[in-house]
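[1] got a sequence here, can you model it:
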Amino acid sequence: MDLQKSHLRSANRKVNHCYGRLVKLKLTVCIPNVPTPPGFRRDFPEKVALRETKLKFLSSACFLLILLAEMSSQTEAEDRDLMAKAAKATEDLYYSRNTYFPADLEEKMSRLQSEADLALKLLDSIPLERKSPSQRATYEFLRGKILDVFPDYKKEAEDHLSKAVKLNPSLSDAWLCLGNCIWKKGDLPAAKNCFSLALTKGPNKKILCQLSMLERKMAQGTENQAQIVEESIQHAKEAIALDVKDGNSWYNLGNACLTSFFVTGAWDHNKLLHSLKAYQNAEKDESVKSNPDLYFNCATVNKYLENYERALTGFEAAALKDPGLNATEEVQKMINLLDKVESSLKGQTKAKRLASLASSLADVKLNSSYKRATTSLLLEGLNKGVAVVGRVLLFINHENLAPLYYLVCDSDQTCFVLSVYGLRNDVIKEGDRLTLLEPCYRGIDFTWKGKHYNFKSIRVDFLEQLLVNGKAPSPQQAVCTSIYAQHKP
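    Prediction:
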């Protein structure tokens, strides 16, 4: 009898559990009024019969409960699958934005719109009432990100991204997208606040790169722009420290160093070398090789390093990847400059004129710490403890802001091209006598599109390397070149 009671207690617990589940599902199960069999006591035997009857009727209800639970689980799995497909469609959308560069911009916008519509359709296929709290945050994030894929600011995108970070403040990607969206409408401090808040959730290389970019944008036109750009460089280095193989982080550092080169006066040769090294590291990552800006900016560095052939090759590669860039124009500008240099050299070959101009150079006095030399005695690169004295033959006008180019002859009547960085264009005039201290020399010799270019070149990076008619340029004669290497969010 005790064993029978034990089994009945166990059955009773199972029945009550099923009743509870059924009540939650709002199911009604009708149990008939079972009479007490003859010979049974009204206490225990009656309960036995009633519970046995309940179990019979509940067997089908329990099966229904299990079936509904399985259906619910299947629905949740389908919803997760749809959300994953929407997330993948969003990734594909941004991949198209970053890698598809047709000649016609309208063609790109049309493709992005089609892909955005598809991603939104997938996202909206999950009924609102079926979205869990975490799915709702992801939904708002993805919808805002999809709408923000276009170049112009959209308030609807900002609204959805704002909801996403409210529903899930730890969603760092949503903070990143919200910052980019707000950046587009011009509220740079608010955008920086989004990036800073996102970084409080943990280190993130993408957010550090965007913050670095934003700081370069915020530096423009400020009194302390060099300091702000230095902060940009530090954040770029922090991103690299998180993943030394990430090409985008290296690309961002290259941009920061190139910007620093210009905002500090466009004279520090080392900043260009740091920038070039960063771009070369970026190129090792296959995922960024499709980025035309990488080739364009790397070519820009080579242009200012006066690696003309590499610069031309880089600009052509950028033009092939994105015809919308002005890379083709940059190629033509460089060719125009090189052609002017060549024609200027040919026009200054009259021996009598050169002899007359060079005759007075012997009178120029040098500091005893420098040894007088001519271009024929210079070594490739920096020539320490050496000074070259020359006469300005003409200013070579060209289409870029920096550097300034001059045709100069030395005391041996050898003509060379002088490039000067960080100086106003009215400081050096034709006929001036120049003293070039510790000159950086190189011989230019290459062929492009069947045309051969061959000339001697000296560059002046520091104003301290230059004396004009025996006098050093004043600080007021220095100039900063406002060129920035960065792309929009």
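[2] please count neighbours and contacts with C-alpha atoms only from this point.
    Will do.
[3] after the one helix or strand residue 51 maps to, which helix or strand is next? Please name it.
    If you go by DSSP states H and E, residue 51 is part of helix 44-99. Where DSSP H and E defines the elements, the next helix or strand beyond helix 44-99 is helix 105-124.
[4] in that following helix, which residues are buried?
    Residues 112-113, 115-116, 119-120, 122-123 are the ones in helix 105-124 that count as buried (16 or more other Cα atoms under 10 Å).
[5] between which two of those residues is the distance greatest?
    Within the buried residues of helix 105-124, 112 and 123 form the most distant pair, 16.3 Å apart (Cα to Cα).
[6] contacts only, for the closest residue to residue 104 other than its chain neighbours.
    Excluding the flanking residues, the one nearest residue 104 by Cα to Cα, 6 or more residues apart in numbering is residue 324, at 7.8 Å. Listed by Cα atoms under 8 Å, 6 or more residues apart in numbering, the contact set of residue 324 reads 101-105.
[7] residue 448: how many residues sit nearby?
    If you count neighbours by other Cα atoms under 10 Å, residue 448 ends up with 12.
[8] please give the structure of this sequence too, so both can be compared:
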Amino acid sequence: MSREAGGAAASSASAPERQRQQEEDANQGVPAGRTPLERTADAAEELYRLRDTFFPRNPAEKAAALRARADDALAVLDSLPPEERKTPQRRAVYEFLRGKILDVFPDYHKEAEDHLSKAVKLNPSLVDAWLCLGNCIWKKGDLASAMNCFSLALSKGADKKILCHLSMLERSMAQGSEDQAQLVEESIKHAKEAVMLDIRDGNSWYNLGNAYLTSFFVGGSWDHMKLHHSVKAYQNAEKDETMKSNPDLYYNCATADKYLENYERALRGFEAASLKDPGLGADTEVQKIMSLLDKLDSAMMGQLRSKRSASSVSSLSEVNIKSSHKRATIGILSEGLNNAVAVLGKVVLFIRHDNVAPMYYLTCDLDQSYFILSVYGLRNEAIKEGDRVALLEPYYRILDISWKEQRYQFKSVRVDFPEQILINEKAPPPHHVVRASIHAHNKP
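    Below you'll find the model as predicted:
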């Protein structure tokens, strides 16, 4: 039973009861000498802080803690004497707080929606109530109505929290939509507006990072700048001390680093996310990257530099790619993007791994130099072992990764979109082209 169950009002409590209440409020971080509405508002903030920062290994432990804290907050709210909630303004705040407390759980709660709906009817200017109502409706899948709530809240004046939620909702609406690209661009626009309202707010920067990361995948997983913008936003978010308890920040930043092939930073990010929230599955991502690196290393170090392989690449000199690109080998490439250059290679080995993208191949060029080829935007069957590939404007790096007494070094060429590659002197057919549909962790 919660501490004020039974309906005892604070105004009629005995001296010992008031003292006990003050002691419990102090333990909850609630300032003394405040009205029940004010104390409930404080308790609701603490409730949401618990939701956003408490990640035990057993999810049931978190659910129980939220339920207990919510019951305590509702008990404080119920201590408000009926005569003090008669005016529309006070009644609106009462309904808002009850709805907000009930909506702290991840699943949709109809009673929460009912209370929040009453709050905005009693006081249409109560911006926080519109925000909570939009989140509540979002959970039941009514995205259009949630959008309407956020838009109404924003009509009361610019607000970084509303802009961030609007940006998040637009990314959710983009999934599977014909207007996917446009909705994601709107998401970036609103995220930028939130940042401009308070450039020190870590949550706004985090939301902008998520918007750019989603844009990278929606755009076909080729635009490096979207990933770089994403990582920069996440790094700005991390400067805000309040964000360092957010495991999704580290998880999403690690995801961006993984697709930039910054494997060492990705490993550190996923490990940090796993320590903050064991239930997030970030430790699995660490294992996937380590398994991938082991496979890439084995392929490069394996017994693949045989005379048979050397003779097979000799046919590359006869390849006519019908392009103005200057032919080059790995040895003369510059780190980064090599404009107006084409590298001819023979696919020696398809390297299977657990990630959705990219595909990895051990490849040999005309100088019999081996490198790892990573390809985005194509299906597995598009490239086969033994195929000749022409890599147009290749993105070249020498990867050097150290992780817990392990070290990996190899040359890498990255192909970001299908237009960058010819397979046996032909462009990939449309049915072999695929667009990724991976999004940043996005919670209403």
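[9] and the helix or strand containing residue 20 of structure 1, what's buried?
    Counting by DSSP H and E, the element that carries residue 20 of structure 1 is helix 2-24. Residues of helix 2-24 of structure 1 classed as buried by neighbour count (16+ other Cα under 10 Å): 8, 12, 15, 18-19, 22.
[10] and the strands in the stretch 151-300 of structure 2?
    Using DSSP state E, counting those that start in this stretch, no strands are found in the stretch 151-300 of structure 2.
[11] which residue ranges of it form helices?
    Remark: helices assigned in the stretch 151-300 of structure 2 by DSSP state H, counting those that start in this stretch are 160-174, 180-197, 202-218, 224-238, 247-259, 263-276, 282-301.
[12] quick check: whichever residue in structure 1 pairs up with residue 164 of structure 2 vs residue 170 of structure 1, distance?
    Aligned by TM-score structural alignment, residue 164 of structure 2 pairs with residue 209 of structure 1. In this view, residue 209 of structure 1 and residue 170 of structure 1 are 19 Å apart by Cα to Cα, to the nearest Å.
[13] which element is residue 436 of structure 1 on?
    Applying DSSP H and E as the criterion places residue 436 of structure 1 in strand 433-437.
[14] ok, now which ones touch residue 359 of structure 2?
    350-352, 374-376, 380.
[15] what does residue 162 of structure 1 align to in structure 2?
    In structure 2, the residue paired with residue 162 of structure 1 is residue 117, using TM-score structural alignment.
[16] how far off centre is the helix or strand where that match lies?
    Taking DSSP H and E as the criterion, residue 117 of structure 2 maps to helix 110-122. Computed by Cα atoms, centre = their mean, to the nearest Å, the chain-centroid distance of helix 110-122 of structure 2 equals 30 Å.
[17] after superposition, how close is the next helix or strand after that helix to structure 1?
    Sequence-wise, the next helix or strand downstream of helix 110-122 of structure 2 (DSSP H and E) is helix 127-139. Here the mean offset of helix 127-139 of structure 2 against structure 1 after fitting is 0.4 Å, by mean Cα distance after the TM-score superposition for structure 1.
[18] equivalent range in structure 1 for helix 127-139 of structure 2?
    Mapped onto structure 1 using TM-score structural alignment, helix 127-139 of structure 2 spans residues 172-184.
[19] off-centre distance for the matching stretch?
    In terms of Cα atoms, centre = their mean, the centre of stretch 172-184 of structure 1 is found 14 Å from the chain centre.
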